[in-house]
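Asks: okay, predicted coordinates and the sequence, questions at the end:
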Amino acid sequence: MYNYIEHGKGATAVSTHQEDPEKYAEFMERIEAGEKIEADDWMPDEYRQTLIKLISMHGISEIMGALPEKEWVPKAPSLKRKLGIMAKVQDEMGHGQLLLRVAEDLMAPYGKDREDIMQDLLRGDLKFHNVFHMATKSWADAGLIGWLVDGAAIITQTNMLDASYGPYQRALQRICAEEVFHAQHGEAIIMALAEGTEEQKAMLQDALNRWWPALLMFFGPPTAETTGSSKQEATIKYRIRKSTNEGLRQAYLDKYLPRIFSLGLTVPDETIHYDEEKKKWIYQQPDWNEFKQIISNNGPRSQARLRLRKIAHENSAWVREALATPVVTA
């Protein structure tokens, strides 16, 4: 993502823990004591930048994540299903707006705001979750997004419910509560298909086969060496989250594989099994080179969804301009 320290208007005022070791030590003491950091508190730039990247990506992923399901609003099989998926799309957009406001406060010292985040997305500088680059070929795909993609999001986000940054932690409290309903919405679709006709069961299995690698990729590579990124380590160091990418993935497999198997479904991995001695799932790693291609906007539906987002942003420019225009009173 765009580096606001290097390019932001406040670049000359940047302080790091090397430049101010006393403030950094006090900051880390607060973190380790479980205190919450607020938007107007002093914080090291590594912490601020880590939060900006994480929360911006999270917020944009909520917005871009509404698009695959939006495609199925007019094609949902009943009025009840249409209303359910429309409500979910509305919730996801609301989550995105909430998170971008949190990110905006963090960007203020660099003279940046939400418009800069959106422009970063449209330029290709800001990544969004790999799963939202994927095609939704059937109604089963819409169900899987609600059940297994939102299930992955719940695993990730509940791991940050005690995040050290107060505004993000409070936003997550609301978001996670609503995501539980989203997962139940998806599970209801999956259960109906799993208990349906042979054609519906086959459609569900096909969807799971296609989505399985993307679901494993959701949590990110197991080690920083895979991508050369240290974001995983920074978020843990600053107590923004507790678990590693692999720890989150194992928790996800613990929760969802038994449920998947109980429905008579299989996953496209003949090697997958639980190692009782190591107390973890052994599975075939997804193609992390493909992952990097996808999140670089070279996924199956990356460009189409970015075009749709760009058109929507351009078409709504007059609304933003109207809201920004001061009201003149006599």
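Replies: Thanks, I have the structure now.
Asks: please count neighbours and contacts with C-alpha atoms only from this point.
Replies: Will do.
Asks: which element is Tyr274 on?
Replies: strand 273-275 (DSSP states H and E).
Asks: who's in contact with the residue positioned nearest the centre of the chain?
Replies: Residue closest to the mean C-alpha point of the chain, counted by Cα atoms, centre = their mean, is His58 at 4.2 Å. Counting by Cα atoms under 8 Å, 6 or more residues apart in numbering, His58 touches Gly96, Leu99, Phe128.
Asks: how about a cut-off of 10 Å?
Replies: By Cα atoms under 10 Å, 6 or more residues apart in numbering, the residues touching His58 are Ile52, Met64, His95, Gly96, Leu99, Leu100, Ala103, Lys127, Phe128, His129, Ala153, Gln157.
Asks: which SS class is Pro222?
Replies: Three-state call for Pro222 (DSSP: H, G, I helix; E, B strand; the rest coil): coil.
Asks: gap between it and Arg249?
Replies: Separation of Pro222 from Arg249 (Cα to Cα, to the nearest Å): 9 Å.
Asks: cool, Ala324 as well?
Replies: From Ala324 across to Arg249, the span is 43 Å (Cα to Cα).
Asks: so which of those two has more stuff around it?
Replies: Arg249 (24 against 9; other Cα atoms under 10 Å).
Asks: also this one, for the comparison:
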Amino acid sequence: MTISPSLSSMTEEEKYQRFMERIEAGEKIEADDWMPDDYRMALIKLISMHGISEIMGALPEKEWVPKAPTLRRKLGIMAKVQDEMGHGQLLLRVAEDLMKPLGKNREDIMQDLFSGDLKFHNVFHMEAPTWGDAGLIGWLVDGAAIITQTNMLHASYGPYARALQRICAEEVFHAQHGESIILALAEGTEEQKAMIQDAIDRWWPSLLMFFGPASAATTGSSKQDITIKYKIRNKTNEELRQQFFDKYIPRMLSLGLKLPDPTMYYDKEAEKWVYQDPDWNEFKKIIRGGGPKSKSRLRLREIAYENNSWVREALS
């Protein structure tokens, strides 16, 4: 029987080799395990962004709680907002464990958000002016989130993979909630049908951007390559976007909706959808705080953080 040497007796290169052997074998890395610095930093950035996006993503739907058309819809969207906030808190707790060895905590995450160093998802910088938008967020935005998150259900980092098990299960209900709103509108008046089409037309570029650029060269970021290398996820941005098209374009067309991109078609030989690339410069502008609702939603989050400082003080 071969006895593995202890980590203390290994060189950094040997530790790295052992780490890669573990993730190649499908083992889960835990918070107290040795990990390469770039793996830790990639996880902190990804999970912090995911957690904050869950919290910021509750804000456009929160705006519709008092305006939902029926009591049943009001209760449904209230429950969804509550779930999203819970997802955010769970993920920030996972991120905190990764940050402890660096001497950082949740306070640092929030300050990074307020300073602009921590970004949140591009879709949650956008406006939701109609009930059609509220339905579309649940149907297509949460649908896109499910595709992205299920791609990481078997992530090499154990705490994140386990958190995603619960989050993905609840996101399925969120997508069904949104689809229910959309189907009700699609079966309604011409004005209600037009409301869905208008929402899709406005949200289409954001939905394309949701999965990120096809290559790192587009934005100068290598996050996609690092997360695949370390088996945090297993599909590329473009593979996820194509999976979204395969699932939702037939559903959109079955409701009599038109694709916002009239040049879009399915290439049977290449077995993929051909589409017009979104403006990735606009994407960078949005996530840096230049979206329609970026400043107001960040300020709302900052006010809530300031107003509840007494709770943190009492707990500490």
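Replies: Cool, got the structure. From a predicted model like this one, the values you see are computed outputs, not experimental measurements.
Asks: what's the TM between chain one and chain two?
Replies: After superposition, the two chains reach a TM-score (TM-score structural alignment, normalised by the length of structure 2) of 0.96; 306 aligned residues with a Cα RMSD of 0.6 Å.
Asks: now the helices for the stretch 201-316 of structure 2?
Replies: Taking DSSP state H, counting those that start in this stretch as the test, the helices found in the stretch 201-316 of structure 2 are 216-219, 223-229, 237-254, 280-285, 294-307, 309-315.
Asks: what does the stretch 1-150 of structure 1 give?
Replies: Along the stretch 1-150 of structure 1, the stretches classed as helices by DSSP H, counting those that start in this stretch are 4-7, 21-32, 45-70, 79-107, 114-123, 139-144, 150-158.
Asks: which residues in structure 2 does the fifth one match up with?
Replies: Helix 114-123 of structure 1 corresponds to residues 106-115 of structure 2 when matched by TM-score structural alignment.
Asks: repeat that for the third one.
Replies: Residues 37-62 of structure 2 are where helix 45-70 of structure 1 lands when matched by TM-score structural alignment.
Asks: do the same with the first one
Replies: When structure 2 is aligned by TM-score structural alignment, helix 4-7 of structure 1 has no counterpart there.
Asks: what's the spacing between the closest residue to Glu179 of structure 2 other than its chain neighbours and Ile287 of structure 2?
Replies: In space, Glu179 of structure 2 comes closest to Trp139 once its chain neighbours are excluded; the distance is 4.8 Å by Cα to Cα, 6 or more residues apart in numbering. Taking Cα to Cα as the measure, Trp139 of structure 2 falls 22 Å from Ile287 of structure 2.
Asks: looking at these two, which is more packed in?
Replies: Per other Cα under 10 Å, whichever of Trp139 of structure 2 and Ile287 has more neighbours is Trp139, with 22 against 19.
Asks: how much space separates the more buried one from Ile196 of structure 2?
Replies: 11 Å.
Asks: now do Glu61 of structure 2
Replies: 16 Å.
Asks: in the strand holding Tyr274 of structure 1, what's buried?
Replies: The neighbour-count check on strand 273-275 of structure 1 (16 or more other Cα atoms under 10 Å) flags nothing as buried.
Asks: what of stretch 29-43 of structure 1?
Replies: Residues of stretch 29-43 of structure 1 classed as buried by neighbour count (16+ other Cα under 10 Å): Ile31, Glu35, Lys36, Ile37, Ala39, Met43.
Asks: tell me the contacts of the fourth one?
Replies: With contacts defined as Cα under 10 Å, 6+ apart, the neighbours of Ile37 of structure 1 are Phe27, Arg30, Ile31, Met43, Ala163, Ser164, Tyr165, Gly166, Pro167, Tyr168, Gln169.
Asks: which residue packs closest to the equivalent of the first one over in structure 2, ignoring adjacent ones?
Replies: Taking TM-score structural alignment for the superposition, Phe27 of structure 1 sits opposite Phe19 in structure 2. What sits nearest to Phe19 of structure 2 in space, not counting adjacent residues and going by Cα to Cα, 6+ apart, is Met35, at 6.8 Å.
Asks: what about that neighbour, distance to Asn105 of structure 2?
Replies: Using Cα to Cα, one gets 19 Å for the distance from Met35 of structure 2 to Asn105 of structure 2.
Asks: relative to structure 1, which residues correspond to stretch 72-87 of structure 2?
Replies: The aligned range for stretch 72-87 of structure 2 in structure 1 is 80-95, by TM-score structural alignment.
Asks: contacting residues around the matching stretch?
Replies: So stretch 80-95 of structure 1 is contacted by 58-70, 72-76, 78, 97-98, 100, 142-143, 146, 171-172, 174-176, 178-179, 181-183, 185-186, 188-189 (Cα under 10 Å, 6+ apart).
Asks: would you list the buried entries among those residues?
Replies: Neighbour-count burial (16+ other Cα under 10 Å) applied to these gives 58-70, 72-73, 76, 97-98, 100, 142-143, 146, 172, 175-176, 178-179, 182-183, 185-186, 188-189.
Asks: and which of the contacts of Ile37 of structure 1 is nearest to Ser302 of structure 1?
Replies: Proximity of those to Ser302 of structure 1 was ranked by Cα to Cα; the top entry is Tyr168 with 27.2 Å.
Asks: so which pair among the buried residues of stretch 29-43 of structure 1 is furthest apart in space?
Replies: Spanning the widest gap among those are Ile31 and Ala39, at 14.4 Å by Cα to Cα.
Asks: can you tell me the element the aligned residue in structure 2 for Val180 of structure 1 falls in?
Replies: Matched by TM-score structural alignment, Val180 of structure 1 corresponds to Val172 in structure 2. Assigned by DSSP H and E, Val172 of structure 2 falls within helix 158-186.
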